[in-house]
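**Student:** 3D, please:
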Amino acid sequence: MNTGKVTLVSAGPGDLDLLTFRAAKAIAAGDVLLIDDLVNEEITTLKSAHARVVKVGKRGGCKSTPQAFIQRLMRRYALQGKHVVRIKGGDALLFGRAGEEIADLRHAGIAVEIVNGISSGFAAAAALGVSLTHRDHCQGVIFVTAHLRDNTEPDWAALAATGMTLAIYMGASRIDSISEALSRTLTPDTPAAVVQWAGTSREKRLCATLGDIAACAAEQHVASPAVILVGGAIGEAMAQVSARSEPMLQRLSA
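**Tutor:** I've put the predicted structure just below:
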């Protein structure tokens, strides 16, 4: 039997309208779909009638499918000659452990295809109606996870000193320590925002300042999954809210 292949599909932030055509075609062509926990379950409506669906949820703070087990599943099915479609929330190449999976599959002689998508950081910015970069505020954006493999945190002082917009993933449970650490370098009035469930019908948006963002998030019960955005460019969202005399907290319906 010929060896199959694995396609790493980026499912985007949740809304199926944000899937690429290429992602939809890959899902329709798959024999086995391995689906992450944060992926919109309606994505299975795009599969073929014969395709098998296996949920391999991975979420911080929740019971998760071990990464080694997921990689064994991919190898097993691909070596049986099947087309395995590994469906990841957001973009597969950003904080999705794609690097580990790609290396493992290539070591096993299995072909890997990658389909890009929209990360929740971009979805969060779109929800706020702001650009992550802005010639008047910054020249770049840094995507960073709030905790390292050993459960420590990044060098927030060094990140803050870059002057770039910070798009912080997996930081909702640490927003107090994050804002405190960033405030040692940035001023308390630095614009900040949190977007929970970005790009989905459950989306919740909160605009504040770095000095207030943690308290506001706690008051409004903002939790994971969420993206924290910090920097001058995010102030454009605060200006819009002030101009419309709207409350800082905003919700979007489906």
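
**Student:** rest of the way, CA atoms for contacts and neighbours
**Tutor:** OK.

**Student:** contacting residues around residue 32?
**Tutor:** Residue 32 makes contact with 51, 52, 53, 54, 77, 82, 83, 84, 85, according to C-alpha atoms under 8 Å, 6 or more residues apart in numbering.

**Student:** which element is the fourth one on?
**Tutor:** With secondary structure defined by DSSP states H and E, residue 54 is part of strand 52-55.

**Student:** Tell me which residues are up against that strand.
**Tutor:** 31, 32, 33, 34, 35, 36, 37, 44.

**Student:** Restricted to strands, list those.
**Tutor:** When DSSP state E is applied, these are split such that 32, 33, 34, 35 fall in strands.

**Student:** pretty sure the third one contacts residue 87?
**Tutor:** Yes. Distance between residue 34 and residue 87: 6.0 Å, which falls inside the contact criterion (C-alpha atoms under 8 Å).

**Student:** Tell me which of these two has more neighbours.
**Tutor:** For the pair residue 34 and residue 87, the greater number of neighbours falls to residue 87 (28 against 22), based on other C-alpha atoms under 10 Å.

**Student:** And that one, which helix or strand is it part of?
**Tutor:** Assigned by DSSP H and E, residue 87 belongs to strand 83-88.

**Student:** Only the buried subset of the contacts of residue 32, as a PyMOL command please.
**Tutor:** Buried subset of the contacts of residue 32, written as a PyMOL selection, criterion 16 or more other C-alpha atoms under 10 Å:
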select buried, resi 51+77+82+83+84+85
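
**Student:** Dump the contacts of residue 32 to TSV, plus distance to residue 242.
**Tutor:** Listed next are the contacts of residue 32 as TSV, based on distance: C-alpha to C-alpha, whole Å:
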residue	distance to residue 242
51	50
52	50
53	46
54	46
77	54
82	54
83	51
84	48
85	45
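
**Student:** before we move on, the earlier item: past the strand holding residue 54, which element shows up next along the chain?
**Tutor:** Immediately after strand 52-55, counting by DSSP H and E, sits helix 67-79.

**Student:** Contacts for that following helix, please.
**Tutor:** Here helix 67-79 has contacts from 2-6, 32, 56, 83-84, 101, 104-105, 108, 110, using C-alpha under 8 Å, 6+ apart.

**Student:** Tell me which two of those residues sit farthest apart.
**Tutor:** 2 and 56 (25.5 Å; C-alpha to C-alpha).

**Student:** Alongside the first, I'd like the structure of this one:
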Amino acid sequence: MPHEPGKVRLVGAGPGAADLLTVRALRAIEDAQALLYDALIADEVIALAPAACLKIQTGKRAGRPSLEQATINRLMLRLARRGLNVVRLKGGDPSIFGRVGEEAAFLHVHGIDTEVVPGVTAASAAAAQFGFPLTHRGEARRLLIATATTKAGALIDAGWAQAADAQTTVALYMGRDRLEAALAQLMAHGRSAATPALAVENAGRREARVLAGTVGDLGEVVTTAGLDGPVVLIVGEVTAQAAAAVAAPPILKAQA
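**Tutor:** As a prediction, this is how the structure comes out:
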């Protein structure tokens, strides 16, 4: 007899530390019969899945080998059609640059029950860990989350004007290798070179660190530091509160 289709949960693993998982995410992982996880998911999170769970790394790290999105879609569908409880585990929040819309739409078309489980995103983790707000009365009225989108290897010259407003905190994801170009775009569109800025590596993890500077000089600081982990760039007056809270900028250690 054919299997009753299983369910697919598109789950946010947060920034890395297992204790930053939501309770719903933890329960989904513990109940998984098949776990498709991105390369940046911490081992301590993967270890929460049952020993008998089928575990498949999908990649999804910039510049590294990854399964094609179409392949991931087909794999989720195949496993669900076998009647398995499938968890597609993504770093951060799946609805923020996690392709959750594409995957959910594909599964819905094929009649698979799907649930999205949110997670802590990198900007929120960085702010909490290093002691600064993302919005603040009199300094930041809004938060803009964006990526350093490229075309033919160059940053796309669109959307930067919204990031130039002094009352906007900008969180730029997946921009480590294009950080200098992104900062140059911000200045070209009117953001002051003196605006405080942070580059946070491995936000939310025990090994996290942050490099402090300004829009005008942070690019050189990051290049010199040679960061290897995932980096979120946060620009805005609010980031000065991080430097005020920790004694030794420009390289600050994560709070315990």
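
**Student:** Any idea what the TM-score comes out to?
**Tutor:** TM-score for the superposed chains, counting by TM-score structural alignment, normalised by the length of structure 1: 0.93, backed by 251 aligned residues with a C-alpha RMSD of 1.7 Å.

**Student:** quick one on the thing from earlier: the strand holding residue 54 of structure 1 aligns to what range in structure 2?
**Tutor:** Alignment of strand 52-55 of structure 1 against structure 2: residues 54-57, by TM-score structural alignment.

**Student:** how about the helices in structure 1?
**Tutor:** Assigned by DSSP state H, the helices in structure 1 fall at 21-29, 67-79, 98-107, 120-128, 156-161, 175-182, 213-219, 235-243.

**Student:** what span of structure 2 lines up against the first one?
**Tutor:** This points to helix 21-29 of structure 1. By TM-score structural alignment, helix 21-29 of structure 1 lines up with residues 23-31 in structure 2.

**Student:** if you skip the residues just before and after it, what's nearest to residue 246 of structure 2?
**Tutor:** Nearest residue to residue 246 of structure 2, sequence neighbours excluded (C-alpha to C-alpha, 6 or more residues apart in numbering): residue 252, at 6.8 Å.

**Student:** I'd say the one you found and residue 207 touch.
**Tutor:** No. Residue 252 of structure 2 is not in contact with residue 207 according to C-alpha under 8 Å; the separation is 11.0 Å.

**Student:** hmm, back to that, distance between the match of strand 52-55 of structure 1 and the chain's centre?
**Tutor:** Stretch 54-57 of structure 2 sits 21 Å away from the centroid of its parent chain (C-alpha atoms, centre = their mean, to the nearest Å).

**Student:** neighbour-wise, which of residue 252 and residue 207 of structure 2 wins?
**Tutor:** The neighbour comparison of residue 252 of structure 2 against residue 207 (other C-alpha under 10 Å) goes to residue 252, with 19 against 12.

**Student:** Need the counterpart of the more buried one in structure 1.
**Tutor:** Under the alignment (TM-score structural alignment), residue 252 of structure 2 maps onto residue 250.

**Student:** Number of residues surrounding the alignment partner in structure 1 of residue 94 of structure 2?
**Tutor:** In structure 1, the residue matched to residue 94 of structure 2 (TM-score structural alignment) is residue 92. Number of residues near residue 92 of structure 1 (other C-alpha under 10 Å) recorded here: 24.

**Student:** distance of residue 92 of structure 1 from residue 20 of structure 1?
**Tutor:** 13 Å (C-alpha to C-alpha, to the nearest Å).

**Student:** The match of residue 252 of structure 2 contacts residue 208, doesn't it?
**Tutor:** No. The criterion here is C-alpha under 8 Å, and residue 250 of structure 1 misses it with residue 208 at 11.8 Å.

**Student:** most centrally placed residue in structure 1?
**Tutor:** Nearest to the geometric centre of structure 1 sits residue 120, at 4.1 Å (C-alpha atoms, centre = their mean).

**Student:** can you give me the strands for the stretch 151-254 of structure 1?
**Tutor:** 165-169, 191-196, 204-209, 226-230, 249-251 (DSSP state E, counting those that start in this stretch).

**Student:** Need the ones you listed in TSV (columns: distance to residue 149 of structure 1).
**Tutor:** Formatted as TSV, the strands of the stretch 151-254 of structure 1 follow (distance: least, C-alpha to C-alpha, whole Å):
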stretch	distance to residue 149 of structure 1
strand 165-169	14
strand 191-196	23
strand 204-209	28
strand 226-230	19
strand 249-251	32
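
**Student:** so which of the ones you listed comes closest to residue 242 of structure 1?
**Tutor:** Minimum separation from residue 242 of structure 1 across the strands of the stretch 151-254 of structure 1 (C-alpha to C-alpha) falls at strand 204-209, 10.4 Å.

**Student:** List the buried residues of the closest one.
**Tutor:** In strand 204-209 of structure 1, counting by 16+ other C-alpha under 10 Å, buried: 204, 205, 206, 207, 208, 209.

**Student:** The strand holding residue 54 of structure 1 vs structure 2, mean deviation?
**Tutor:** Aligned to structure 2 and superposed, strand 52-55 of structure 1 gives a mean residue distance of 0.7 Å (mean C-alpha distance after the TM-score superposition for structure 1).

**Student:** May I see the buried residues of stretch 56-70 of structure 1?
**Tutor:** 56, 57, 58, 70.

**Student:** dump the residue contacts of the third one.
**Tutor:** Read it as residue 58 of structure 1. Shown in contact with residue 58 of structure 1 (C-alpha under 8 Å, 6+ apart): 36, 37, 64, 65, 66.

**Student:** Distance to residue 157 of structure 1 added to those residues, as a markdown table?
**Tutor:** Converted to a markdown table, the contacts of residue 58 of structure 1 look like this (distance: C-alpha to C-alpha, whole Å):
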| residue | distance to residue 157 of structure 1 |
| --- | --- |
| 36 | 33 |
| 37 | 32 |
| 64 | 31 |
| 65 | 34 |
| 66 | 32 |
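
**Student:** Just give me which of these are shared by structure 2.
**Tutor:** Mapping these onto structure 2 (both residues aligned by TM-score structural alignment, their matches' C-alpha atoms under 8 Å) leaves 36, 37, 64, 65 still in contact.

**Student:** Do I have it right that the last one meets residue 37?
**Tutor:** So the one you mean is residue 65 of structure 1. No. Under the criterion of C-alpha under 8 Å, residue 65 of structure 1 makes no contact with residue 37, lying 9.6 Å away.

**Student:** Mutual contacts of these two, please.
**Tutor:** Counting by C-alpha under 8 Å, 6+ apart, the contacts common to residue 65 of structure 1 and residue 37 are 56, 57, 58.

**Student:** related to what we said a few turns ago, CSV please, covering the contacts of strand 52-55 of structure 1 and showing distance to residue 232 of structure 1.
**Tutor:** Listed next are the contacts of strand 52-55 of structure 1 as CSV, based on distance: C-alpha to C-alpha, whole Å:
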residue, distance to residue 232 of structure 1
31, 46
32, 44
33, 41
34, 39
35, 36
36, 33
37, 33
44, 40
